[in-house]
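Asks: Let's see this in three dimensions:
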Amino acid sequence: MSAGLSVPALAQTIHSPGNKLTLSFQLSPSGEPTYQLHFGAKTVVNTSKLGLLLQNQPGLDQGFQVARIDSTVHDATWQPVWGEVKNIRNHYKELAVTLAQPAANGHRMVLRFRLFDDGVGFRYEVPQQPGLTYFVVQDEKTEFNLPANHKAFWIPGDYDSNEYAYTTSRLSEVNTTPIKAIEKKAAPTRIQTPLMLKSDDGLYVNIHEAALVNYSAMMLNVDTKTFGLTSQLVPDATGTGAKAYLQAPEHTPWRTIVVSNKAPEVLASKLILNLNEPSKVTDTGWIKPQKFVGVWWEMQVSKASWNYSDTTNIKLAGTEWNKLKPNGRHGATTANVKRYIDFAAAHHIPGVLVEGWNVGWEDWVGNWKEEVFDFVTPYPDFDVNELQRYAASKGVNIIMHHETSGSVTNYERRQDAAYRFMNEHGYTSVKTGYVGRIIPRGEHHDGQWMVNHYVRTAQKTADSHIMVDMHEPVRPTGLHRTYPNWLACEAARGNEFNAFSEGNLPEHETILPFTRLMGGPMDYTPGIFKLQGYAASAPQRQVHTTLAKQLALYVTMYSPLQMAADLPENYNEHLDAFRFIEDVPVDWDDTRIVAAEPGDYLTIARQAKGKNEWYVGSITDEKARTQTVKLDFLTPGTTYEATIYADGKGASWDKNPTAYQIRKQKVNSKTTLKLQLAAGGGAAVSIKPAGK
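Replies: The predicted structure follows:
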């Protein structure tokens, strides 16, 4: 229904469809828009201001009068192209408040709130109107004034990287200063979203954004004394503080607050997806979630190199690549890629990623260089045509790799030719990368210019029937609903950090689903089986999990694009455990969050797409735990066989990570499994109808 009130009130209150949440809107005496949010009797957000500040124009933040109030109720169900569940209900109450500024030529702005039972989304809309056609957002005055000193799981608000370990602290203790910067140093109290919070009175609150398009990403500035959070948009390269260049009619991304008194309900929320637009890709039959192996980890652990030669000062144009002296360590050779193709074919893995196949890797990073790669010229030892033929004969697809070295202008000039090359040679998927400082010089990875590039790339790859996996991008905001060919991205500290740094703490994978994964799937690259002694140059390094936990990540770290990241020879030593990676799907009809606590543990059960099969993943932090899993989601009256991949006797992430045991047992909907998780460990379970 819709109702336009003839005499708008200064304050409005709406309740979520199931009356779990209450949202209140009010203008302050000076005409500032404000809102409050409550979960039952508990305060989620105290009175908080809203508004936009513009360059060289009056701000859209005060002096407002309410011109119109509209309310609607929406309840519909839709099916994602791929995902964690088959059906998604989109049920909310909407409040749209049209505000007018009499003292600023009657400028108008609409505040649109959508209140769900598990949270709220709101955004700013600037209608087409006289005197406000082109405008530049200088700042956004969005506040989230929290009622108490919550426990927070946070990373620094770096404009160029999300690849940090999480800090768990009270809001009053937020301080990014001691943290080593990866790209641009964050201000001392500026942190990223998604931000996960837990109150002392039992509320779980997640703050993020949805549908980030034609705008810069939102960070949060923390007031460590009052516990207020204020938006901080990523600036552009001009040095004027400009955050977004817009033309009316236009709207901002949705600002999102997911809230529940149960941690599993936060993970089950589809609020962010529901706030995104439906798919812009009409024909989606070519989009295929998949697993893959690849020529990648051997470079991370210095067994091989991306570059063909050790010659430096390379120029893309004019270099006679076949005359360079090979270094003997190049990983992307025809013979080596065939080895990966053979392994993939033998184990029913559809894809093989190949990094370092194309010329230009000799001096690719650190030089802020424009002409780095052309994305179509292979090294002399990489036979494109032969590998196309060989992969096709084995029923395997080779996944293209486009590292830009941050030279995005170069990539955009060459994208059309690169995607034609892919179509001609049978590549259906591409992994893009944005390592280094962005060209055009001074733009940030998370600013409006790059946000628009990522969306353009999703659209251009869709036009060429190419699936895309982006690395080093802005963190996701649910746009995989709109562009379902955008299967995954990195935008966080992945498994690779175990190869070249102090690694990821055991709690890391229990935090990521509550933070980074709230906006969309991550290419985390799980499945490392050689957990110690893999880095010859740094023998002290190790992956901070057990082998069984690496298996469990395929269920707990949702992605439609999952890599079996280790080397074939390491898998060949544990083929009984690798069977789980072979079996586990990447697309699902149902998902049950069995147990969850951010920073501590997570247990998830998922039903395979179109099958009566279930898979369970259970992980823990540095503490050993017992996780109880009731199998009441199974079909009553059906007997299943459960194959349980668990930590072995004496297993622990630091002392004995590769100890595991595999056992089978008959189960049904009345069975309860007890999974023993070692320190830093996990368990993975496949459940199939008995006799199949």
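Asks: Please count neighbours and contacts with C-alpha atoms only from this point.
Replies: Noted.
Asks: Now do the helices in the protein.
Replies: Using DSSP state H, the helices of the chain run over 263-268, 271-274, 297-300, 334-346, 384-393, 408-424, 448-463, 497-500, 508-511, 547-556, 568-572, 575-583.
Asks: In a markdown table, list the ones you listed along with mean neighbour count and distance to A41.
Replies: Shown next, in a markdown table, are these (neighbours: other CA atoms under 10 Å; distance: least, CA to CA, whole Å):
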| stretch | mean neighbour count | distance to A41 |
| --- | --- | --- |
| helix 263-268 | 20 | 18 |
| helix 271-274 | 25 | 22 |
| helix 297-300 | 19 | 51 |
| helix 334-346 | 19 | 55 |
| helix 384-393 | 15 | 60 |
| helix 408-424 | 17 | 49 |
| helix 448-463 | 19 | 39 |
| helix 497-500 | 18 | 43 |
| helix 508-511 | 26 | 28 |
| helix 547-556 | 29 | 32 |
| helix 568-572 | 15 | 53 |
| helix 575-583 | 17 | 45 |
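Asks: Can I get the ones you listed in JSON lines including distance to E183?
Replies: Converted to JSON lines, the helices of the chain look like this (distance: least, CA to CA, whole Å):
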{"stretch": "helix 263-268", "distance to E183": "29"}
{"stretch": "helix 271-274", "distance to E183": "28"}
{"stretch": "helix 297-300", "distance to E183": "20"}
{"stretch": "helix 334-346", "distance to E183": "33"}
{"stretch": "helix 384-393", "distance to E183": "35"}
{"stretch": "helix 408-424", "distance to E183": "17"}
{"stretch": "helix 448-463", "distance to E183": "15"}
{"stretch": "helix 497-500", "distance to E183": "15"}
{"stretch": "helix 508-511", "distance to E183": "21"}
{"stretch": "helix 547-556", "distance to E183": "28"}
{"stretch": "helix 568-572", "distance to E183": "33"}
{"stretch": "helix 575-583", "distance to E183": "34"}
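Asks: One more, so I can put them side by side:
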Amino acid sequence: MKTFIVALVVLFLSFIGNSQELKSPNGELVLQFSLVSNGVPTYQLSYKNKPVIKSSKLGFELKDDKNSLLDDFIVSNIKTSTFDNTWQPVWGKQKDIRNHYNELAVTLTQKETNRNILIRFRLFNDGLGFRYEFPSQENFAYFVIKEEKTQFAMTGDHTAFWIPGDYDTQEYDYTESKLSEISQKFDGAVSENASQKQFSKTGVQTALMMKTSEGLYINLHEAALINYSCMHLNLNDENMIFESWLTPDVNGDKGYIQAPSNSPWRTIIVSDDARDILASNITLNLNEPCEIEDTSWIKPVKYIGVWWEMITGKSSWSYTNELAAIELGVTDYSKVKTNNTHAANNTKVKQYIDFASEHGFDAVLVEGWNQGWEDWFGKSKDYVFDFVSPYPDFDVEAIHNYAKSKGVKMIMHHETSGSTRNYERHLDKAYQFMKDNGYDAVKSGYVGDILPRGEHHYSQWIVNHYQYAIEKAAEYEIMVNAHEAVRPTGICRTYPNLIGNESARGTEFQAFGGSKTNHVTVLPFTRLIGGPMDYTPGIFEMDISKLNPNNNSHVNSTIANQLALYVTMYSPLQMAADLPENYKQFMDAFQFIKDVAIDWDESVYLEAEPGDYLTIARKEKSSNNWFVGNVNGDNSRTSNITLNFLEKGKKYTATIYADAKDAHYKTNPQAYTIKTKTVTYKTKLSQLSVPGGGYAISIIEKK
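Replies: Model (predicted):
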């Protein structure tokens, strides 16, 4: 590893009164910081001499304080530096990540109050990160944020891919529209969820993806969300200025700050090539290095699970239908009749273990194994689960021993029903129970309104809860896959035991009425900017009524598209989500899921246009094998790629899993072709992708 830090570098910094100019290492991005009239801090950003962010204000409105941090500032200190190093993630899209930026740190002093704040800017070749820092000082140790007033002034009426601003969920389909159309389309973009709270008809969530009329791609997000409220964006559609909008707590307060501390980074990724947005590592680079000394127990996982049959309504999480209410430790399940639909039973789980063992999967997830599911949802119930008491038909020890004999790990499921206080009360006992029974990973869930009542999924207190659970899990050497938690902001660099998140509209919504055809062409530009998603792909039976006659939902995807997701939807935690019996009908296509890697040395972005298509190639960790995935949106297109990422002088066998000519996500989703051919780095491929379709390729080196 090489690291270069040079202080007071003036080559990339110009001083002009109260204005400072900072250039990216390659000179293509230029930041200008200025104090304008009455000491108001502002910034602006340009790319290749084109404006990206117009002059935008910075600062805070404080609660119960006439002197907010908005104006009356002077520049009291300036420090500059450059940084360049390469680091290796525990798992990731590539083996080596370069962290190269020029930095400007501006200390501002408020004249009347003598308070100090520092704004730190880091300018990379592909974008900007900046944050507020609150130094230790006698006259400013504690304060409450009424609102962060960070602005992002757009240069025009850009095309945006957005979901409604919401304090409790990101599980929405993306809407593509002009910025000026957000307010008109807002109500239509809101769909039902177990917990939701919108705040404005022009409010949207990050990561926000935009494209200008000049062909610039702009992404707004945040990095290193620690001890702070999640940021949304509220648009003034008269002047096209976004302003930060933090998630409030039960009292309406946006954040409790004790100095010294800092805000998360606000990030702006920009390029004239959409592929650069996908390739950016700004979010990870703005997080702190790994805090876990020994990471040998953190391993990527490919798994199956007792899950999809409950999602579709074929089976149930609950053990009985006889109880309207239960009390853990009091209710005697041995005295009630099972409903015969409970999926987490010994016989069913062993069948999944057998399938995992036969086909080389690492682990099996089981949901609904523990007592309490009869009255878990919507009851505002605090003590709903204890995370250690199994139902009578699930023998934890016997299942563990059976899985161990088959070389398969088990993944625990902890649904909290939004009761964060109850989960923290049980965490140590629950994690120890996992270790005692051979569970190395947990899928946690936060469905429904948050308890304590009035809190939101994305407020400061609850963000701190998620972080507490991750750090506590690290003490027990447990990997965490958090569902319904706050969307990720790169914290997996610091705590790589956070091996997965949901925090977006995943595959389960295909069984709740379906998702838009192009949904998976947008997610890599939005949700995945912050970190990997447990999207749960691999559905082969698209007609949900064949699993549950009472559910007429349809999975809006072809089988080839589902295969491609294992490459395009990057995650070190990948699930084959369908039922084993559905895979047995298409074992030739299932072979790709068995073969595809989940950890990578290199990623190459071949084609990309948000909302339309993307094609990605990835090189398997410690191997010379490659895998390619293409997902397509609403319109048929021909994808043309060159395999020039392959090693020169070597030959490979390419197995191409593609849409048949008559395939269609709605009318003929299970039509696919499989062909093999010898390829080299000179090979060019031309491949049809139908609506909602795509293709997947395994490229194996010939020995």
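Asks: all strands for the stretch 201-350 of the first structure, in order.
Replies: Counting by DSSP state E, counting those that start in this stretch, the segments of the stretch 201-350 of the first structure that form strands are 204-210, 218-222, 228-233, 244-247, 250-251, 254-260, 290-295.
Asks: Dump those strands to TSV, plus distance to D310 of the first structure.
Replies: Formatted as TSV, the strands of the stretch 201-350 of the first structure follow (distance: least, CA to CA, whole Å):
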stretch	distance to D310 of the first structure
strand 204-210	44
strand 218-222	40
strand 228-233	41
strand 244-247	42
strand 250-251	49
strand 254-260	48
strand 290-295	19
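Asks: Quick one, which of those gets closest to T176 of the first structure.
Replies: strand 218-222 (11.1 Å; CA to CA).
Asks: nearest to L553 of the first structure, of the strands of the stretch 201-350 of the first structure?
Replies: Short answer: strand 290-295, nearest of those by CA to CA, at 13.4 Å.
Asks: residue in the first structure matching F361 of the second structure?
Replies: Structural alignment (TM-score structural alignment) places F361 of the second structure against I349 in the first structure.
Asks: circling back: any idea which of the helices of the first structure gets closest to D523 of the first structure?
Replies: Comparing these by CA to CA, helix 547-556 comes nearest, at 10.8 Å.
Asks: Which part of the second structure matches the closest one?
Replies: Counting by TM-score structural alignment, helix 547-556 of the first structure corresponds to 559-568 in the second structure.
Asks: so the match of F361 of the second structure makes contact with Y340?
Replies: No: applying CA atoms under 8 Å, one finds I349 of the first structure not in contact with Y340, separated by 10.1 Å.
Asks: Need the residues touching each of the two.
Replies: V293 (CA atoms under 8 Å, 6 or more residues apart in numbering).
Asks: re the thing from before, tally of neighbours for the match of F361 of the second structure?
Replies: Residues near I349 of the first structure, counting by other CA atoms under 10 Å, number 23.
Asks: wouldn't H150 of the first structure be in contact with D201 here?
Replies: No: using CA under 8 Å, H150 of the first structure is not in contact with D201, being 9.6 Å away.
Asks: For these two, indicate the residue with more neighbours.
Replies: Each of H150 of the first structure and D201 has its neighbours counted (other CA under 10 Å); H150 has more, 21 against 10.
Asks: Would you mind measuring from the counterpart of that one in the second structure to L646 of the second structure?
Replies: When the second structure is aligned by TM-score structural alignment, H150 of the first structure is paired with H158. Distance of H158 of the second structure to L646 of the second structure, computed by CA to CA, to the nearest Å: 37 Å.
Asks: next one: N219 of the second structure
Replies: Plainly put, N219 of the second structure is 30 Å away from L646 of the second structure if you go by CA to CA.
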